[in-house]
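**Q** Here's my sequence, what's the structure:
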Amino acid sequence: MKKFFICLLIMVLVCHTGKVHAAQRVVTSHIISDVWYENVFLIADKVDNMATKNFTVQVGGGVDSVGGEYLYNFPNWYNDKFAPKLFYEDINGDGLKDVIVALISGAGVALSTKETHVLNQARDPYTRYEEVPVESINDAVKRLVKMERKGNEITVLIGKKKYLVDFLKFGYQPSVDPPGVGAMEDYKLENGVLYGDTNVSVSIPEAFIGSLKVKYAWDGKMYKAESITFKEAEPLKPSS
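**A** Below you'll find the model as predicted:
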């Protein structure tokens, strides 16, 4: 796979030197299949030692691009640090594999915000991929979750399900801040279903008290949060 390994070589050289004198196209993530038309490459311009922008999703191609390829350009996509996540799986139940990309929109100490992009595959009659909207984790939480604090008790209300969390048992410094989300986010696939995860903290992001898991479903126009579950964190055990 000449083109793929050439791109990887460029990426390794740039990362090693830490210098970028001009925009260089690199393969940031890839999925290699047994057949050329299910190979997927995520290609972008190197911004600096970590960040990439101006993405292209390539579906198909292999040794000397035998058989052709589909190219989709997204000039506004930006990835802050580390490698983006890439999936190629049917997540809307139509029997056709879709491309899912999870980019890092922000990163730092105790911070990792993500955004996800989905390219639905369609055949009408020719194969094509089209980006469709995905409800953000924050928007889903605002719509489906209510959180409040009264003294040391944190209440997380999701539909008719109510969770009560005692803030004191975690041993954090006293705080009067309300609970919040969004400092740590992630997207993943489980059995063909798209999920998003975010932390629940007080004095974001230090005082972690639990996490919210967002389950997405295709409604014919976009991927929208279908349900959310809360999992309380385990208090840290005192060191001996």
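**Q** C-alpha only now, for contacts and for neighbours.
**A** OK.
**Q** Helices of this protein, start to end?
**A** Applying DSSP state H to the chain gives helices spanning 2-17, 137-144.
**Q** Among those, show me which one is buried the most.
**A** When the helices of the chain are scored by mean count of other C-alpha atoms under 10 Å, the highest mean neighbour count falls to helix 137-144 (a mean of 17).
**Q** Would you do the same for the sequence below? I want to compare the two.
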Amino acid sequence: MKVKWFLSVFVALVITIVPVASAITPFKVFVNGQPVFGTPSIVQFIGGLPFVSIESISSELKLDVEYDMKNKTLHISNIAEPQSEVVATLKKAKATLYATKREGDLEKFRLEMDGGIRWFPYWRSTAAPAFGPRLFFEDINEDGKEELVIVLTTDHGTGIMITEAHVLQKTMTNIGEIFEEKLIDNPVAIINKNVKTKKVSNDQVEITIGKKKTNDTTHDYLKHEQIDFSVYKNELVVFISGHISPPTEGGILITYQFKDNMYQTKNIEYLKKRPDFFNSAE
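**A** The predicted structure follows:
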């Protein structure tokens, strides 16, 4: 009986002493190899897993942490990294486009639209103000709802401007109606498939699209050094031509239509002059 009584008291003491000892010695935390201590310990175990507050290690991680109790939001930003800023807005769509500037480019795009947020980490665009993002909000697929079209300039220079378009349209999903990005057929691939050219003289080129033939004094317009997307009369369009110097006025205008869940060719035509409706975002 004495032995059983002694073992019971010993086990009880061990159970009592161990938590006390753990409370006295703070759990060590290392961030990037540097120790971080707190009193009491900044570590809490929840469900058997260790947790630390962001604020307790924010200085070591170079994070700026702000609480907004009124709007019930927590803002965390890396003060060592470039911060996102507004790069385009469109009141008509209640849309604001954010991006981070890095080495002359825009990256890490974020779209806040009509109360929702979408992230586009793989989009890229130049940060040059003259070639900033352009936004359009029109019903380009004839479904009775406006689509958001975002045109980004991916390359520019002497006689060169290359843009790409992103179309976001309302789509019903299992989580409700969201703005989903739809595929756009590559305009260069469309030209390679549907347009034929033949040099007929030193300064004359014959352009054949289907059964229609056009002669013009173009200069290497099929180098595709000008690829410019836009929206005109509720349609997604792109104009492809050559470089500015020597001047290239003529080019291919492609009009898109929404078919088979993507934007495909509706019409292709050769124009002897660049349309004047380009570069006019709403």
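**Q** Superposing both, give me the TM-score.
**A** TM-score of the superposed chains, computed with TM-score structural alignment, normalised by the length of structure 1, equals 0.72; 191 aligned residues with a C-alpha RMSD of 2.3 Å.
**Q** ok, back up a step: would you mind putting the helices of structure 1 into CSV with distance to residue 150 of structure 1 alongside?
**A** Putting the helices of structure 1 into CSV (distance: least, C-alpha to C-alpha, whole Å) gives the following:
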stretch, distance to residue 150 of structure 1
helix 2-17, 49
helix 137-144, 19
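**Q** In contact with the most centrally placed residue in structure 1: list those residues for me.
**A** Central residue of structure 1 (C-alpha atoms, centre = their mean): residue 102, 3.3 Å from the mean position. Residues near residue 102 of structure 1 by C-alpha atoms under 8 Å, 6 or more residues apart in numbering: 84, 85, 86, 114, 115, 116, 117, 187.
**Q** Show me what it aligns to in structure 2.
**A** Superposed on structure 2 with TM-score structural alignment, residue 102 of structure 1 falls opposite residue 151.
**Q** Could you check how far its match is from residue 84 of structure 2?
**A** The gap separating residue 151 of structure 2 from residue 84 of structure 2 is 19 Å, by C-alpha to C-alpha, to the nearest Å.
**Q** Same question for residue 11 of structure 2.
**A** Going from residue 11 of structure 2 to residue 84 of structure 2 by C-alpha to C-alpha gives 58 Å.
**Q** In terms of neighbours, single out the busier of these two.
**A** Legend: neighbour count by other C-alpha atoms under 10 Å for residue 11 of structure 2 and residue 84, higher for residue 84 (17 against 11).
**Q** Trace that one over to structure 1, please.
**A** Match for residue 84 of structure 2 (TM-score structural alignment): residue 25.
**Q** Looking at structure 2, which strand is longest?
**A** The longest strand of structure 2 (DSSP state E) is strand 160-173.
**Q** and that strand, how far from structure 1 on average?
**A** Its matched residues in structure 1 lie on average 1.4 Å from strand 160-173 of structure 2 after superposition (mean C-alpha distance after the TM-score superposition for structure 1).
**Q** That strand: how far from the chain's middle?
**A** Chain-centre distance of strand 160-173 of structure 2: 10 Å, with C-alpha atoms, centre = their mean, to the nearest Å.
**Q** neighbouring contacts of it?
**A** With contacts defined as C-alpha under 8 Å, 6+ apart, strand 160-173 of structure 2 is touched by 145-156, 177-184, 225-229, 243-244.
**Q** Write the ChimeraX selection for whichever of the residues you listed are buried.
**A** In ChimeraX syntax, the buried subset of these is picked out as below (16 or more other C-alpha atoms under 10 Å):
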select :146,147,148,149,150,151,152,153,154,155,156,179,180,181,184,225,226,227,228,229,243,244
